[in-house]
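> sequence? don't have it. structure:
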């Protein structure tokens, strides 16, 4: 079963924030300085599963009837679904790419979820998920195109406003399919939303610029940002982000690595590549910054060996 719902709302984001506050402490809002600008970074990498995805997973699964849920993910949504399913007494099957970082595969299994692997590129992950549902039943909880997931991700914006004591002027966020960006846009309607995507994977930015869904080409470039590789956004995300988010910027692998190094040196944080994308854009001078800017640090599930090699240069 694939859920069809209305658009996410600001009221839904507030309700999600209240529900999430009852089970999870807020993540730190860290003061940082980039160039001559003092702003803040939201350390979602310190969530129990190492990523913001726990928010949308919890809120979505809180509204799923029945015990069986199915999700598609390269790793962070998978862990969020697995964590929420275990806490809510549900069974989770996650469709994951065979080349997902080992740490994400291992952590998802450790949380009790069953994993169905697919080849990337080569297989359509949504078709694999559809076959799982046809064979076993269950409810699909989409990683970014689900109304409740979007509202849950927006709870991070409610935390930011409470921690700042005011609305942020600007939020710089990584963007895969647009679930987090859409949620933040609903949570902080006065804030500018800057989305950051890997070079060659700016499907959301292009969609905003054109006003229609844009699909990745047949041979998209390689990127170290494994968490930011959806081949297209969804209509619900685009509808929320149109006229709210700028078309966005892209970052290179080298810029992402520089951001990972910066976070490790200055914040003592381990960030996975996708989790450092927004910081990469800020450090590279690709987005405007002011004292009301908040930069999202969205994930810390870095492959240990790759991270060690990156630190060693």
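That came through fine. Since this is a predicted model, take the numbers as computed values, not measurements.

> all contacts plus neighbour counts: C-alpha atoms, from now on.
Will do.

> any idea which helix or strand comes after the helix or strand harbouring residue 84?
Using DSSP states H and E, residue 84 sits in helix 76-88. Following helix 76-88 in sequence order, the next helix or strand is strand 91-97 (DSSP H and E).

> next one for the comparison:
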């Protein structure tokens, strides 16, 4: 199998449109981690992503009959732009089916490259089904974003460039994984020529389909997929990509959204480029690998796969980057409600900077404060601060990893519910970012339940994070859950969440 892919990669036609992306020395990160770290800058491609390689290599090898039919794909991101540019360069008609929730900047980018955009459905699955219907009705040639040997070969040219650009073989190459096209292509080339080089896949914890397949020994479909790292938000590893990845990927590392945000900041510090979450995933995995292995003086390469990030997501990314790096801790602290108590608390923190402080008067005896504090990134710094405060007599709860605390409470601290709102239950939702989503929610609830709390904040993703308080009797809870299941929005009961109990209950 490797020899077949090696031939395909060596013969791949990518440089009509793609560049040989530079291998950038990550000076700051190398010094911090004690290894020689290199960034493979696929964010510098004409479409700001590696996807142009595989798309062009596939399209250029279509038969004249297939080209004449025009090409089509379902995509909300980088493949759409890659295919649009490939088709434009070859003078072929291109149709891209995108969910209606796709950010306008991506729709505009695809149209700017000459493709016709069809907006259909609210999810990728709905867009994909519609694209297949158009294939049947119109006879278009479908170009898969990852699960095709020619596409895999196009992406494999990245591995070829890495081995050629480095004077010595790297110790490990870190590759982001969604459907697996990039990982399969890089692994096929590298393992054929330099089998001792580790090829390490990195996935988001919200869409770790390769890790699940490795554990099960076969391809599996994830029951649900988070979309923070939308470029790798795939529920099942590809069939062709799995045949390579199962044997030639050395290991899979998974990273949380917080860790990905920290990696975006790291890459910005070294390159002044702002990556999309999927684009920085490999850096997040590299950092976890170095911490786990305690290795030094190794040559480690991270593939920066893309930079198609929505501008309005940057606010969220910057908010949680320090938490993901372990440089900020979010605490719920009880201090005496008396003059001078805040000053005494700050004095105890010493020279640690306070990044956020939220408080509102609650009663005459105790004050509940929400405070962010910068700490060293060294392991144990968070725990040491908490222990120090507790030893000085402060009741403290570390809520740095609490979803409610990070995304909602920090913007809502300002008062508890009045005493008569004793029947409040709190739910966390993911609403589709589309017109009418809130109205649909309200219509489904009708006038059955009173809304006692509501917080929504746009994070530039396809789904909005919403916190809702409802006044509901215990005997009506099952009825409510029935309505919510009909609604189809993902939700979690957060009534017992400690951050909610401390600041808003």
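In hand now; what should we look at? What you see is a predicted model; the values in this text were computed from it and never measured.

> and the TM-score between them?
Once superposed, the chains reach a TM-score of 0.90 (TM-score structural alignment, normalised by the length of the first structure), with 304 aligned residues with a CA RMSD of 2.2 Å.

> how about the helix holding residue 84 of the first structure, which residues of the second structure does it hit?
Counting by TM-score structural alignment, helix 76-88 of the first structure falls onto residues 78-90 of the second structure.

> superposed on the first structure, where does the matching stretch end up, distance-wise?
In the superposition against the first structure, stretch 78-90 of the second structure averages 0.4 Å from its aligned positions (mean CA distance after the TM-score superposition for the first structure).

> list the buried residues in that stretch.
In terms of neighbour count (16 or more other CA atoms under 10 Å), stretch 78-90 of the second structure has its buried residues at 78, 79, 80, 81, 82, 83, 84, 85, 86, 87.

> angle of the helix holding residue 84 of the first structure against strand 91-97?
Calculated by axes from the mean of the first three to the mean of the last three CA atoms, to 10 degrees, helix 76-88 of the first structure forms an angle of 170 degrees with strand 91-97.

> packing partners of the biggest helix by length in the second structure?
Longest helix in the second structure, counting residues (DSSP state H): helix 149-165. On a contact count with 3 or more CA pairs under 8 Å, 6 or more residues apart in numbering; DSSP states H and E, helix 149-165 of the second structure meets helix 2-10, helix 51-60, helix 181-193.

> and the strands in the stretch 401-505 of the second structure?
Applying DSSP state E, counting those that start in this stretch to the stretch 401-505 of the second structure gives strands spanning 424-432, 450-457, 463-471, 490-493.

> distance from the chain centre to the second one, please.
Just to be clear, that refers to strand 450-457 of the second structure. 26 Å (CA atoms, centre = their mean, to the nearest Å).

> kindly report the same for the shortest one.
Between the mean C-alpha location of strand 490-493 of the second structure and the chain-wide mean there is a distance of 20 Å, by CA atoms, centre = their mean.

> quick one: it aligns where in the first structure?
Using TM-score structural alignment, none of the residues of the first structure align to strand 490-493 of the second structure.

> which stretches of the stretch 101-250 of the first structure form helices?
Ranges of helices in the stretch 101-250 of the first structure, per DSSP state H, counting those that start in this stretch, are 102-110, 125-136, 147-164, 179-187, 203-210, 235-241.

> neighbours of residue 306 of the first structure, how many?
Using other CA atoms under 10 Å, residue 306 of the first structure has 12 neighbouring residues.

> the second structure: which residue goes with that one?
In the second structure, residue 306 of the first structure lines up with residue 313, judged by TM-score structural alignment.
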